[in-house]
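Asker: coords please:
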Amino acid sequence: MKTSDLRIALFSGNYNYTRDGANQALNRLVGSLLDAGASVRIYSPVVAEPDFEPTGDLVGVPNIPMPVKGRGEYRLPTGLGGKVRRDLARFRPNIVHLSSPDPAGHAALRWAQEHDVPVLASVHTRFETYPRYYNMAFLEPLVVRLLRRFYNRCDALLAPSQSMIDELLAMEMHDDIGLWSRGVDREIFASTRRDRAWRRALGLADDDVAIVFLGRLVMEKGLDIFAETIVQLRRRQVPHRVLVIGDGPARGWFEEALPGGIFVGFKTGAALGQALASGDVFFNPSVTETFGNVTLEAMASGLPVVAAGATGASSLVVDGATGRLVPPGDRGGNAGAYAEALAPYCTDAALRAAHGAAGEARAGEYGWEAINRVVAQTYVRLVEDRRALQQREAQAA
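Answerer: Have a look, this model is predicted:
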């Protein structure tokens, strides 16, 4: 079987209406599959003004605003509905790919089982950690059980880092888990994108050390730990500035917590590459990522990285060579430990340069073409395995 023989039904809770790392990876995947001759149909919520145009054919699924305070920009797919079921019947997929364990994902899983179609699920975020950031940590064991039930009903899983695979195996989410890593666009992210004039326009002197935050401004990205760490650095009188790239519902809270911080808002493409490379140290205390796209982008931009030693960074950052990994606590670690890790980069230009260059070299190992080929190969394996099983069952009957 070839990639061009695949007919893939991809279900996503957010394919293009709000830009994030997961849907950027999914859109790149679909582009690679289409280039290889595969047929792909995407099922996801559709809005009037999405953040970007989708790659491939997108079919809307029933949805409602996310019923969680501070996440109203996200949509919750509520199921399939008659229109989607009819579209699936016409499309006749031979593989179903689920990227989110939401109600539509559960319904698509049931549809696939009813039609004897294999299912691959990709894991993009640490959903079980989210209750910690909304004062509902007591729900975490329940979320783990629900995720375990969902993923074990699939034929296989893909995770973006070996550390995440190890976590999923330990939680007994599945025993067939492959690695679908992430790539980085070296045309956009590179140390050569650093722009002193852009920095100066923001009020950053050439010798200022800018600690960078990049990401969606929501609490589960570790905003509170980031802010507490900056307070610790100020108390220790460690010279630094703060540069925040991104936007989101918690921006007001973050601005109040970081007086004097420079907020440049949401950036994409060349403007994002310019902003990131114009920083000096990247700080990412989040423990919710399964890979850490922003961490890889910062490395490619020549920045040393200080991050939580969790699934989002532990497979990327080489502690003591490309940055520092700090053992995480419940929500990202100890602010004092992060301050201790950041302080040397704020005062030692040679250390910044050495670890930044090492990180940029390591980022060169992550190319999209080879990475996405792994997914296509997994699709083919699952389809061939299902056909072989069907043949054995037919012969036995």
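
Asker: contacts, neighbours, all on C-alpha from now
Answerer: Fine.

Asker: max-length helix in this structure?
Answerer: In the chain, with assignment by DSSP state H, the single longest helix is helix 368-396.

Asker: from the chain's centre, how far out does it sit?
Answerer: Relative to the centre of its chain, helix 368-396 is centred 26 Å away, using Cα atoms, centre = their mean, to the nearest Å.

Asker: Going by neighbour count, which residues in that helix are buried?
Answerer: Neighbour counts over helix 368-396 (16 or more other Cα atoms under 10 Å) mark 368, 371-376, 378-380, 382-383, 386-387 as buried.

Asker: same thing with stretch 241-252?
Answerer: 241-249, 251.

Asker: before we move on, what about stretch 225-243?
Answerer: Using 16+ other Cα under 10 Å as the test for burial, stretch 225-243 gives 225-233, 238, 240-243.

Asker: To compare with the earlier structure, here is another sequence to fold:
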Amino acid sequence: MRMDALPDPAGPSGAPPRPLRIAYVTETWPPEVNGVALSAARFVQGLLQRGHRVQLLRPHQGEGERMANRQEGAGLAGLEEQLVPGCPLPFYPQLRMGWSRAGTLQRQWQQWQPDLVHVATEGPLAWAALRAARRLGLPVTSDFRTNFHAYSRHYRIGWLQGIVLNYLRAFHRRTDGTMVPTDALRRELAAQGFTDLSVVGRGVDTTLFTPQRRSQALRASWGAQPGDPVLLCVGRLAAEKNLLALVSAFRTLQACHPRARLVLVGDGPLREELRVRCPQAVFAGQRSGEDLAAHYASADLFAFPSLTETYGNVTPEAMASGLALVAFDQAAASQLVRHGENGLLVPPGDALAFCRALAELLDHPQRRQAMGRQARESMRNQGWDEVVARFEALLHQVVLRRGANVGNADSALPAAVRSGA
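Answerer: Reported below is the predicted structural model:
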């Protein structure tokens, strides 16, 4: 049974459910810059604002995390963090895996007594958390956020794709429910044997990402004169993002639009190869906060060539910033873009159609600008509050499904846990 098919956790009286004690497990967290880390922080922040108690279990990230967490910490008051050792992820050294023994987590949770454990990633730390929760009889929910099985073919280990998919399926089937960001992904995973799937989308901060942050000074730093069109792409500079297709398309477009500029925001292992293939591109590096928002707003067109996204947070960020979007018809783009109104969608993998769509909007600046205005308008009701509220409701439903009394934190636990046995 899907989680969203369960009854209203508020019950027939309509009274709001009591706060939960939630152990939230993730192997990526700000200041790491990726969609999983940033959206995980948003969900945790939303849970805290709704009065829930959250224990965050994540790997140490080194000295760089301290300053960033001081900057982010204002919205995470009351968060209890449990840091564990970590090491770089193979083939993806900018991300880390966490390590802990299930027995250690079991003893810790016997004391803290969570109502539920939520795992946002599927690495060793999450596996230990799943084992510990199962020993204690605690309900567990999970997120499917990253197509790691699809990534394998971009790192010359395509033979691992089936093995990784089998692991992910086995992992998620051991939880009480898995949340996915789009209905298309829910259908795809269901066809591959995943069960108990529910859709929880993503939000966008329309006060941060807004056309009002457009900066002529920033455009000038890119070498863009008034009237010069700027194509922007934001994301990790890595093989799985299909950026070579974007660079190829841009070089083709330069024949008719020699004043066009390409700006790549992000960093990663493909940076030097991209620089060699397209020395005219501007490599802006990683950006965050208002600085990132200014980069979006100062461009004219968002070009997103990725074929491996489960969602793609950059899609609503670009649209909220007033940019028309050209993307393949999948993930968030398929859900948010109305073809011909606020952007253009092309068949997945059709590089020629992708290039032609970019050319169409470069050739018709007035149409591009009208689409950008429509993109901004379509994001006005895509805030985080409703998204977090749905996430919260699903957590309550899982606790109810396991026979717990949400109004009493102790009664939500097995007797052995309450006694500390």
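
Asker: could the buried residues of stretch 225-243 of structure 1 go into a markdown table alongside secondary structure and distance to Gly292 of structure 1?
Answerer: Compiled in a markdown table, the buried residues of stretch 225-243 of structure 1 are given as follows (DSSP: H, G, I helix; E, B strand; the rest coil; distance: Cα to Cα, whole Å):
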| residue | secondary structure | distance to Gly292 of structure 1 |
| --- | --- | --- |
| Ile225 | helix | 17 |
| Phe226 | helix | 16 |
| Ala227 | helix | 20 |
| Glu228 | helix | 21 |
| Thr229 | helix | 20 |
| Ile230 | helix | 21 |
| Val231 | helix | 25 |
| Gln232 | helix | 25 |
| Leu233 | helix | 24 |
| Val238 | coil | 27 |
| His240 | coil | 24 |
| Arg241 | strand | 23 |
| Val242 | strand | 20 |
| Leu243 | strand | 19 |
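
Asker: circling back: now for the longest helix of structure 1, which elements pack on it?
Answerer: Packed against helix 368-396 of structure 1 by the contact rule (3 or more Cα pairs under 8 Å, 6 or more residues apart in numbering; DSSP states H and E) you find helix 21-35, strand 95-98.

Asker: Kindly calculate the angle that it makes with helix 21-35.
Answerer: Put simply, helix 368-396 of structure 1 runs at 70 degrees to helix 21-35, going by axes from the mean of the first three to the mean of the last three Cα atoms, to 10 degrees.

Asker: Could I get the contacting residues of Leu95 of structure 2?
Answerer: Contact partners of Leu95 of structure 2, counting by Cα atoms under 8 Å, 6 or more residues apart in numbering, are 28, 32, 88-89.

Asker: If we use 7 Å, what do you get?
Answerer: Applying Cα atoms under 7 Å, 6 or more residues apart in numbering to Leu95 of structure 2 gives the contacts 28, 88-89.

Asker: if we go to structure 1, which of those residues are intact?
Answerer: Counting by both residues aligned by TM-score structural alignment, their matches' Cα atoms under 7 Å, the members of the contacts of Leu95 of structure 2 that carry over to structure 1 are 88-89.

Asker: Show me the contacts of Leu95 of structure 2 that map onto strands.
Answerer: Counted as lying in strands by DSSP state E, out of these, are 88-89.

Asker: Out of the contacts of Leu95 of structure 2, who's the most crowded?
Answerer: Of all the contacts of Leu95 of structure 2, the most densely surrounded is Thr28 (26 neighbours; neighbours counted as other Cα atoms under 10 Å).

Asker: Quick check: the aligned residue for Asp224 of structure 1 in structure 2?
Answerer: With TM-score structural alignment as the criterion, the equivalent of Asp224 of structure 1 in structure 2 is Leu244.

Asker: and its match, how far is that from Leu274 of structure 2?
Answerer: Distance, Leu244 of structure 2 to Leu274 of structure 2, using Cα to Cα, to the nearest Å: 7 Å.

Asker: what sits against Ala36 of structure 1?
Answerer: Residues in contact with Ala36 of structure 1 (Cα under 7 Å, 6+ apart) are 3-4.

Asker: Under the alignment, what does it map to in structure 2?
Answerer: In structure 2, the residue equivalent to Ala36 of structure 1 is Arg50, according to TM-score structural alignment.

Asker: Check the gap between its match and Val25 of structure 2 for me.
Answerer: As judged by Cα to Cα, Arg50 of structure 2 and Val25 of structure 2 stand 19 Å apart.

Asker: Thank you, goodbye.
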